[in-house]
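1. okay, structure incoming, though there's no sequence with it:
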């Protein structure tokens, strides 16, 4: 029952706000672990366990996770919660018809969320990394939570058991030029602050990878093309010199 309530609150959070402003507090730089297979695998596990209850990744198939080093059997044993077929897309556990009836719309798909959240403060990965680390308890909100990056967000802090409860130490007022000077830990989580930051980094990097699984190959191909063009320019220049050397 508690899990069902948490799922519904998470849906409500994303339904109540389509986007966050690129203004406000500065975003932290997300660690780049896009080539770290272990980090991507851990991020996939976190995504399936904490995000897929409410949000689909309709453009990603489970069997594509083999690209980050998982075997088909590992995917079947550890990550298939909403389907029994590895070839299926990642669909949310919640019934879309019920979500639309309860909240007036379905929760957004997260396949390309890391690309769609880029703004003046940084990349989409930076936004997500900061967002998932700046929740704090707020009794004035229906969910009991608020967020520094997305003020008045309706989404609860689904990872709070990992991070524990903490509140920001704010100098002045955020609405009038104030800023956060630190955090006060109220109750500990199952992870240390460093472990939690690393876990969020893994989740964000997985979301970044999922938005474009071929990005590493694309970048590597780009380096090859640039090197090939540089070589051809040199060869062409030398041929041109050889061709015109006897012409006065």
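-> Received the coordinates, thanks. Owing to the predicted nature of the structure, the values given are computational and were not obtained by experimental measurement.
2. please make it C-alpha for all contacts and neighbour counts, starting now.
-> OK.
3. longest strand in the chain, by residue count?
-> Among the elements of type strand in the chain, defined by DSSP state E, the one spanning the most residues is strand 179-188.
4. remind me, longest helix of the chain?
-> Using DSSP state H to define each element, the chain has its longest helix at helix 215-244.
5. here's the one I want to compare it with:
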């Protein structure tokens, strides 16, 4: 039986909201009745509420926060999806200070700055939800290619737990969602590049990438909509008692610690 729209009347901000997981989250929250502002550098196919800004910069975060206040009034739900890596492969020696700072600004400080702008209003009214999208790489980093990204996501997870301890007693829930490999359009393009570089086919390149993660027992990457459905559930009244936890959605990739 179809559920009624559980998020009707709620207002949400989704960063990185015009592609991949973020785009799917915007769609999932709107399907449940929320009014959603999508923030990203590029508008993509977004035709409803959009703010163009670079969340990796202080100026971009201020632009996004101002748009929330101007266009939503306030946010009941913040979903920080924006993230990624532009650092070169080659392990720790290949990354200079500038590379490290970019990884930290995009994957950690974007959330820190926006929370600082928008969470105080949640505390004042005694309700709200913050969801930070982390990554299984905080536990299983790929040192050859994403060492900076993995370290920043580990910091984001730790920060999220601390924030939860501080604001949950004041009525604001803080959750983490930790995806494994999600086959977004960007990931598909990357597989194509890997296949071309290795002079192989895309199925082989996909399998090699899964192997580099230690394998995915479920046999395939996640779809963006599957991650978005988890986030929509965590935003719903059915998850009202959940806070401070991290939900891994990785097809079984991360081994038992």
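-> In hand now; what should we look at? Bear in mind the structure is a predicted one, so any value in this text is a computation, not a measurement.
6. report the TM-score for the pair.
-> Their TM-score after superposition, calculated using TM-score structural alignment, normalised by the length of the first structure, is reported as 0.27; 119 aligned residues with a CA RMSD of 6.1 Å.
7. residues of the longest strand of the first structure that come out buried?
-> residue 179 (16 or more other CA atoms under 10 Å).
8. name the helices or strands packed onto that strand?
-> If you count contacts as 3 or more CA pairs under 8 Å, 6 or more residues apart in numbering; DSSP states H and E, strand 179-188 of the first structure packs onto strand 164-171.
9. the inter-axis angle of the strand it packs on versus strand 179-188?
-> Direction vectors for strand 164-171 of the first structure and strand 179-188, defined by axes from the mean of the first three to the mean of the last three CA atoms, to 10 degrees, enclose an angle of 160 degrees.
10. what helices and strands are in contact with strand 164-171 of the first structure?
-> In this structure, strand 164-171 of the first structure makes packing contacts with strand 135-137, strand 179-188, judged by 3+ CA pairs under 8 Å, 6+ apart.
11. strands of the first structure, start to end?
-> In the first structure, the strands defined using DSSP E lie at 57-61, 89-90, 135-137, 145-147, 164-171, 179-188.
12. the shortest one - contacts with which helices or strands?
-> Looking back up the chat, that one is strand 89-90 of the first structure. The helices and strands touching strand 89-90 of the first structure, judged by 3+ CA pairs under 8 Å, 6+ apart, are strand 57-61.
13. for the strand it packs on, buried residues please.
-> For strand 57-61 of the first structure, the buried set under the neighbour-count rule, 16+ other CA under 10 Å, comprises 57, 60-61.
14. picking that back up, could I get the helices and strands packed on strand 164-171 of the first structure as a markdown table with distance to residue 13 of the first structure?
-> Below are those laid out as a markdown table (distance: least, CA to CA, whole Å):
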| stretch | distance to residue 13 of the first structure |
| --- | --- |
| strand 135-137 | 13 |
| strand 179-188 | 23 |
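15. rewinding a little: can you redo the strands of the first structure as CSV with distance to residue 124 of the first structure?
-> Below are these laid out as CSV (distance: least, CA to CA, whole Å):
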stretch, distance to residue 124 of the first structure
strand 57-61, 16
strand 89-90, 21
strand 135-137, 18
strand 145-147, 17
strand 164-171, 23
strand 179-188, 21
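16. which stretch among the helices and strands packed on strand 164-171 of the first structure comes nearest residue 163 of the first structure?
-> Shortest distance between residue 163 of the first structure and those, using CA to CA, is found for strand 179-188: 7.0 Å.
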